[in-house]
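Q: Could you look at this predicted model? Sequence included:
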Amino acid sequence: MHGDHGETERVPTAVNDVGTAVMDAAFAVHRELGPGLLESVYEHCLAQDLIRSGLSVERQIGVPVSYQGERLDVGFRLDLLVDRKVVVEIKAIDALASIHTAQVLTYLRFSQVRLGFLINFNTLRLQDGFRRLVL
């Protein structure tokens, strides 16, 4: 149901293009700032880079959960929603765990977005903290 790099064909080209812009911006932010800062700093800088590149970015948006036909505002928020096509969850932690992947997959499911990125900026090499998820 989900995966990473090999599933680009399951995502429309327009969505993959936004995803590529997110990846490029994330690597640029990490190159300039490096590890060790707060998630909020990375979130702000990544959002600014994406906005400068012409994309729309919504920050800290609530996503309601539907349960048995009832809409529940239970207070979970996605860090970034880019062009209403890509969810970005930002971390600045020692290591990603399976719960973080599950978190992004849940965000994708309830926001009805197919492509998401889980990015841990607290790594020496950003590719070690980067996960592409497709629902």
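A: Looks like it arrived, so ask away.

Q: Only C-alpha atoms from now on, for both contacts and neighbour counts.
A: Noted.

Q: Nearest residue to residue 90 in space, ignoring adjacent ones along the chain?
A: Excluding its sequence neighbours, the residue lying closest to residue 90 (Cα to Cα, 6 or more residues apart in numbering) is residue 119, at 5.0 Å.

Q: how close does that neighbour get to residue 68?
A: The gap separating residue 119 from residue 68 is 32 Å, by Cα to Cα, to the nearest Å.

Q: Can you identify each of the helices in this protein by residue range?
A: Assigned by DSSP state H, the helices in the chain fall at 13-33, 39-52, 98-111.

Q: Compare residue 119 and residue 68 and say which is more crowded by neighbours.
A: Set residue 119 next to residue 68 and count neighbours by other Cα atoms under 10 Å: residue 119 wins out with 25 against 6.

Q: The structure to be compared is supplied as follows:
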Amino acid sequence: MEITQKFINELTYKITGACIEVHKIAGAGLFENFYHECLKKEFEIISIKYKSELSIPFDYKGKMIDCKVKCDFLIEDLIVLEIKSVADINNVHRAQTMNYMNLLKVPKSILVNFNVNNIYHEGHETFVSKYFSNLNKT
């Protein structure tokens, strides 16, 4: 199967739907690790392949550095999902999510804050990398 922008966008929709489902059942205001565990179960239910708390390698001048950096989820080896449960998403969270996406060389990342009333309207942001632009649209 060819990976296209359309496929990535459809997968993004499914991931966001999974986050909304978890939020609908659990509500806002719980700790991040609670949502993380619920998302693992939800991804299994809807048959989305993921890696959880994936260590991100970093090549510094030709030497691999173990920086103990982990993204919350790498979905289908294509999309980084970073989850939060905070009062407000700020630029540090956005930078973290985009850096994970670029270090892993994947086309897209999603930042979700579970500490909101409505994830769809106020609790998620998506970012694309240069790898997304290089994909066919359909």
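A: That came through, no problem. Small disclaimer: the values here were computed from a predicted structure and weren't measured.

Q: Mind telling me what the residue nearest to residue 90 of structure 1 corresponds to in structure 2?
A: Alignment note (TM-score structural alignment): residue 119 of structure 1 maps to residue 112 of structure 2.

Q: Repeat that for residue 70 of structure 1.
A: Applying TM-score structural alignment, one finds that residue 70 of structure 1 aligns to residue 63 in structure 2.

Q: contacting residues around the residue nearest the centre of structure 1?
A: Nearest residue to the geometric centre of structure 1 (Cα atoms, centre = their mean): residue 88, 1.3 Å. Neighbouring residues of residue 88 of structure 1 by Cα atoms under 8 Å, 6 or more residues apart in numbering: 78, 79, 80, 81, 82, 116, 117, 118, 119.

Q: Measure how buried the aligned residue in structure 2 for the third one is and give me the count.
A: Taking TM-score structural alignment as the criterion, the aligned counterpart of residue 80 of structure 1 in structure 2 is residue 73. By other Cα under 10 Å, the residues close to residue 73 of structure 2 number 23.

Q: Residue 73 of structure 2 contacts residue 100, correct?
A: No: counting by Cα atoms under 8 Å, residue 73 of structure 2 stays clear of residue 100, with 10.3 Å between them.

Q: what is in contact with those two at once?
A: Jointly contacting residue 73 of structure 2 and residue 100 under the rule Cα under 8 Å, 6+ apart are residue 80.

Q: Quick check: the match of residue 80 of structure 1 vs residue 86 of structure 2, distance?
A: The spacing between residue 73 of structure 2 and residue 86 of structure 2, counted by Cα to Cα, is 18 Å.

Q: still on that earlier bit, could you measure from the residue nearest to the centre of structure 1 over to residue 120 of structure 1?
A: The gap separating residue 88 of structure 1 from residue 120 of structure 1 is 11 Å, by Cα to Cα.

Q: repeat for residue 84 of structure 1
A: Separation of residue 84 of structure 1 from residue 120 of structure 1 (Cα to Cα) stands at 22 Å.

Q: out of those two, which sits in the busier spot?
A: The neighbour comparison of residue 84 of structure 1 against residue 120 (other Cα under 10 Å) goes to residue 120, with 26 against 16.
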